[in-house]
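Asker: here is my input; please provide its structure:
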Amino acid sequence: MAGEAAHGFDLFPIVGILAAGVIAVPIFKRIGLGSVLGYLAAGLVIGPFGLAVISEPETILHTAELGVVMFLFVIGLEMQPRRLWSLRKQIFGLGVLQVGTCAALMTGAGILMGLPPTVALIAGLGFVLTSTAIVFQVLEERGEISTPAGQKMVSILLLEDLAIVPLLALVAFIAPQGETVTLSQRLIDIAIAVGAVVALIVVGRFLLNPLFRILANVHARKVMTAAALLVVLGAALAMNMSGLSMAMGAFLAGVLLSESTFRHQLEADIEPFRGILLGLFFIAVGMSLDLGVIAQNYPFIILAVTVYMVVKFAGIYAVARLLRAGHGEALERSVLMAQGGEFAFVLFSAALGVGILDAEMNAILTTTVIVSMVVTPIAIIGMNRIMPRETQNLDGVEIADGLAGTVLMIGFGRFAQIVSQPLLAKGVDVTIIDNDVEMIEAAARFGFKIYYGDGTRPDILHAAGAASATAILVCIDRPADATLIVEHVKSEYPLAKLYVRAYDREHAVELVRRNVDYHIRETLESAFTFGYETLLALGVDEAEAAEILFEVRERDTARFELDIAGGLSEGAALLLGNIDRPRPTPSFTPRKRATALNPEAADILAEAQPAEGN
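Answerer: Below is the predicted model of the structure:
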């Protein structure tokens, strides 16, 4: 039985794909060619015209498109509706202007190359749809998605993704007269598409948050991962069945969940699948490169790739400069977006289905787009070497040194709620995650935005922004989990300041040994103050009470240092603390009294008034 099962499922192609990616990508990144080109080269090597590990790359490509779908879902999670609304001018202004200009130029170029007008239009419209996967991958590797220049490219790509809907309608409209697509059928298709979008918005707005809340309350972590996949793939399927693109459905689902408290958890759950499938997509594109078609039509393909990329480059550059972008920004945008994209395959397939393109022309245009995608990483490398990226001149400009940066707070119980108040009062950008749904809902009633997430998971920390945080505050009350978070942060984000709530002395010793930047035992300061106030209530003089507290602090500090060094056991340290000693005559300055109550207050009080004599 086992042997039959093993022979019934062929692992060789899967192992071949994984091996190709694992070998090629590190090599290409090592020599500075980037991961995208590494995936493309790996696909070409194992494809039908290489080692023939895979004989039908089309089947792999259809599955691998889910990588693009999940990638756009993750991007959607970063695009809160208010942020998307703020980009409306760039999406429908810059985006429409660039797409319209480039489409017109490339249609004219196709006609000049000898293509029939209708074919030239489809070829130009297909090539104007930039590869979302390539551009986003490059922007993500550079960390530029959130920069102003990156946001403009994101806006254009969103417009191009939305444009696939009217472009598919246009294909049906200009189909040969022999086709039976009527105006009423087109109107029905449009109504179905609009209805699908509305239905997705309703589901996302009213059903998804309650679903994830139920799963979070029962702590069904693996089921939450399945639910995240269900949301992405379900939205993609709904859009696909309604005639829209799967990527658009996933993006819209991401936007609808971008304000959800489960946003970071969803991103972390999707990330492993997204990374693997997106790499598989690029490998499949490399495998789809038909060297036979290239051999038969290489003069035209070389001409088409060159003309389309040059014309698109010129159109993008002209639009960028017209809208007052700098030379460097315009050049970078033009190089990054000069290729055709994966949605061109969808458009060409639709044109083939209605008879606008024949099989040979479809193969030629598809190969042209694929070659342009292969050429793009090389063009980016050339641009970087010819024109190094500009660095800002800071002469005469004050550097914002010491200003508050971003803070990631893990846990939002009674301790963290107090800690957050001075940070928020100062206007510090604080991201808070917690895995207690009831706490999240209670905090929301008082105006706090808390995201659901398990801070002990490295992927959740990454999704919550630990890589860009100036300080990470671990405020949970479970010492084992807090220590685990410390290990992850120290390993992955060593430059972040790490402030940790210690449960007790033993936990505090463990944190010091792990070199956290700051820790405090959660009851230490309140207990000292409580004891001090009790002494005053019993009639002890204020100076003597402060002196006693000062001595207790010193003994506690000494015991703690011995514990760190491993010199005394906990019992011996406590015994040492209870030994009676002759108490010196109280001689207090405001600094010592403040230190007894709160060491950090000493400097402030000392500046406020001169020191008293003995």
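Asker: rest of the way, CA atoms for contacts and neighbours
Answerer: Fine.
Asker: and the contacts of stretch 443-455?
Answerer: Outside stretch 443-455, the residues that touch it by C-alpha atoms under 8 Å, 6 or more residues apart in numbering are 260-265, 410, 431-437, 440, 460-461, 485.
Asker: in it, what's buried?
Answerer: Neighbour-count burial for stretch 443-455 flags 443, 449-455 (criterion: 16 or more other C-alpha atoms under 10 Å).
Asker: what about the residues you listed, which are in helices?
Answerer: residue 443 (DSSP state H).
Asker: let's have the buried residues of stretch 443-455 in CSV, adding distance to residue 162.
Answerer: Below are these laid out as CSV (distance: C-alpha to C-alpha, whole Å):
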residue, distance to residue 162
443, 37
449, 31
450, 32
451, 29
452, 31
453, 32
454, 35
455, 36
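Asker: for the buried residues of stretch 443-455, which one is nearest residue 125?
Answerer: If you rank the buried residues of stretch 443-455 by distance to residue 125 using C-alpha to C-alpha, residue 451 comes first, at 41.1 Å.
Asker: and what about the residue nearest to the closest one when sequence neighbours are not counted, helix, strand or coil?
Answerer: In space, and not counting its chain neighbours, residue 451 is closest to residue 261: 4.0 Å by C-alpha to C-alpha, 6 or more residues apart in numbering. Recorded secondary structure, residue 261: coil (DSSP: H, G, I helix; E, B strand; the rest coil).
Asker: could you also give me the structure for this next sequence, so I can compare it with the first?
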Amino acid sequence: MFLALAGILVPMLQRLRVNQMLGFLMIGICLGPHGIGGWAGELPWLSLVAFQDVDRIKPLGELGIVFLMFMIGLELSPTRLWAMRRDVFGTGVAQVTITAGAIGLIAFAFGNPPAAAMAIGMTLAMSSTAVAMALLGKQHALKTALGQKCFAILMLQDLAVVPALILVEGLAGDGGEALWWALLAAIAKAAAAIALLYVAGRRVARPLFSSAAVQRQPEVFVALILLLTLGIAALTAASGLSLALGALLAGLLLADTEFQYEVEIIVEPFKGLLMGLFFMSVGMEIDLRLAAEFPLLLPASVLGLLAVKALVVMLLLSPLGWAAALQGGLLLGQGGEFAFIILAYAVSTQLLTAASSQFFLLVVGLSMLLAPGAAAAGAVIARRAGAGPGSAVQSPEEAGQLTGHIIIGGYGRVGQLIADVLGRQGISYMAVERDRHVVEDARRRRREDCVFSGDASMPELLRRMGSTHAACVVLTMDDPRAALHAVRALRRHYPGLCLLARARDEKHARALKAAGATEVVSGAIESGLQLASFALRAAGMPMGTAGFHMEQERAALLARIDGPAPD
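Answerer: Down below sits the predicted model:
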């Protein structure tokens, strides 16, 4: 049922320009147990087109968050993450503390007991990592100053989930000194677990991915990716931390390695499908029938939540400029998926009633439903305000992307020669090679961190390497069929891209040219012309005359390659 919706209904929604995340949320509301699924008891045939059991879908939805955080970890580097520590423990702590305090005071003013008001404040202070990161990715703002600030806040919120659960338990009990000792122990445990997993993972991950078995069998490579992602996520969950934090750590282990882009392409479909399931499961938690019981309080609470959180984030991000700060506030204004966990725990400890929990679940769910519209409004305001110092709009160089560089497809002898020439001239380049042993050798012996594992015929891989900003792509693969496939695929996706290709012989050169290569160089032709030139000079012909004849021969051969194929 889900695959049918993802494969048929979602493309229809995209044609209508409906946000994909919003589409999955609406599907969850309509086809979930509070929608059509609720009538399946009276009309059994509805069970064929409805979802009745949310608990069976939630674990798969959580995997969507896991793969999203893994992809985010791949795009970060440990050095960049370390550089963000002030934002994580400064801006992030300030956002959670101020927002929780403000919302807690409002809840107390509405008659909630002090302990319950504090629990409500902590719950609603959290934003949705899945929603916010998906929206940042859609706005191409992940690597901007605004994106880094927002990510730092979201990361601190992920770290704060376990202390928040301990605090809820303490508020429901006696609290006191034992509560603070429990909080300190949780923080120390989290730090130790993260450090241990990262240090051990760095020693194990790279040798595993570089092994001979992985080189020979692509399915082993995919299995290792899934093992690393889900394994480390399970270990962090077992140590009391979130699955999402473990997945981020798994991504960091492969960030800045030769496997980065190849892994991203393999994981992307898993992430996209499972994220859809996550948003559907969130939609299934929303019971719009309860909205009739609170016709004024519910919309006021949803808008109030968005306003309070947006205002706090705006104040914290004000150094970026008012437009970017407003955009960040609207991006992080929604409630988060961890609210479902904290509220359920608060009900089990009798800190909140089931009725109160349902109301706040509805507030969180509706705020997530409004998130795409709020984020779009923030982006429009920021765009109209112009690309000032605090704006989220940056050039490719500022966003961490290369521009005007050369992409080399195939890093054998010819590819390495081209790289050496470019390097001596100070021209930036990136190279991609299918043979992982060649890549490992280039990174270890030649100290070249710009060489990556992957297939140059994959347009998505080259897009991640900045093909839209590249000066040209040079294909040097030995395999004639691989080179021809790469030219066809890249020309189909990038009509204006400069494609330079190496051919084996004249027939292969003609095929590459017909497939769309901008320029083709045949190794057999060039070596033959060079040897012919030496032979003419050995026969007594002056160097200049021999060179003139060779240029004529070269021009005639190139004309034959560019012309129609012979009968």
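Asker: about what we covered before: so who does the residue mapped onto the residue nearest to residue 451 of the first structure from the second structure touch?
Answerer: Alignment note (TM-score structural alignment): residue 261 of the first structure maps to residue 258 of the second structure. By C-alpha under 8 Å, 6+ apart, the contact list for residue 258 of the second structure reads 439-440, 443, 449, 451-453.
Asker: and if we set it to 10 Å?
Answerer: 206, 209-210, 431-433, 436, 439-440, 442-443, 448-454 (C-alpha atoms under 10 Å, 6 or more residues apart in numbering).
Asker: try residue 404 of the first structure
Answerer: 423, 426-429, 470-471.
Asker: which ones among the residues you listed are found in helices?
Answerer: Short answer: those in helices (DSSP H) are 423, 426.
Asker: narrow the contacts of residue 404 of the first structure to those that are buried.
Answerer: The neighbour count (16+ other C-alpha under 10 Å) marks 470-471 as buried among these.
Asker: from the contacts of residue 404 of the first structure, which is closest to residue 328 of the first structure?
Answerer: Checking those against residue 328 of the first structure by C-alpha to C-alpha gives residue 470 as the nearest, at 29.9 Å.
Asker: how many neighbours does residue 194 of the second structure have?
Answerer: Neighbours of residue 194 of the second structure under the rule other C-alpha atoms under 10 Å: 18.
Asker: next one: residue 293 of the first structure
Answerer: So residue 293 of the first structure, with other C-alpha under 10 Å, has 14 neighbours.
Asker: before we move on, what about the one 5 residues further on?
Answerer: A count of nearby residues for residue 298 of the first structure, using other C-alpha under 10 Å, gives 15.
Asker: that one reaches residue 291, doesn't it?
Answerer: Yes - Residue 298 of the first structure lies in contact with residue 291 (C-alpha atoms under 10 Å); the separation is 9.3 Å.
Asker: and residue 372 of the second structure, what's its match in the first structure?
Answerer: Per TM-score structural alignment, residue 372 of the second structure is aligned with residue 377.
Asker: OK, contacts around the residue nearest to its match when sequence neighbours are not counted?
Answerer: Leaving aside its chain neighbours, residue 377 of the first structure sits nearest to residue 37 (6.1 Å; criterion: C-alpha to C-alpha, 6+ apart). Counting by C-alpha under 10 Å, 6+ apart, residue 37 of the first structure touches 24-25, 28-29, 43, 134, 282-283, 286, 373-378.
Asker: just the residues you listed: which are in strands?
Answerer: Judged by DSSP state E, strands contain none of those.
Asker: would you map the helices across the stretch 151-300 of the second structure?
Answerer: Ranges of helices in the stretch 151-300 of the second structure, per DSSP state H, counting those that start in this stretch, are 161-172, 177-209, 212-216, 218-238, 243-254, 260-285, 297-316.
Asker: look up how far residue 443 of the first structure lies from the residue nearest to residue 451 of the first structure.
Answerer: Remark: distance between residue 261 of the first structure and residue 443 of the first structure (C-alpha to C-alpha, to the nearest Å) = 11 Å.
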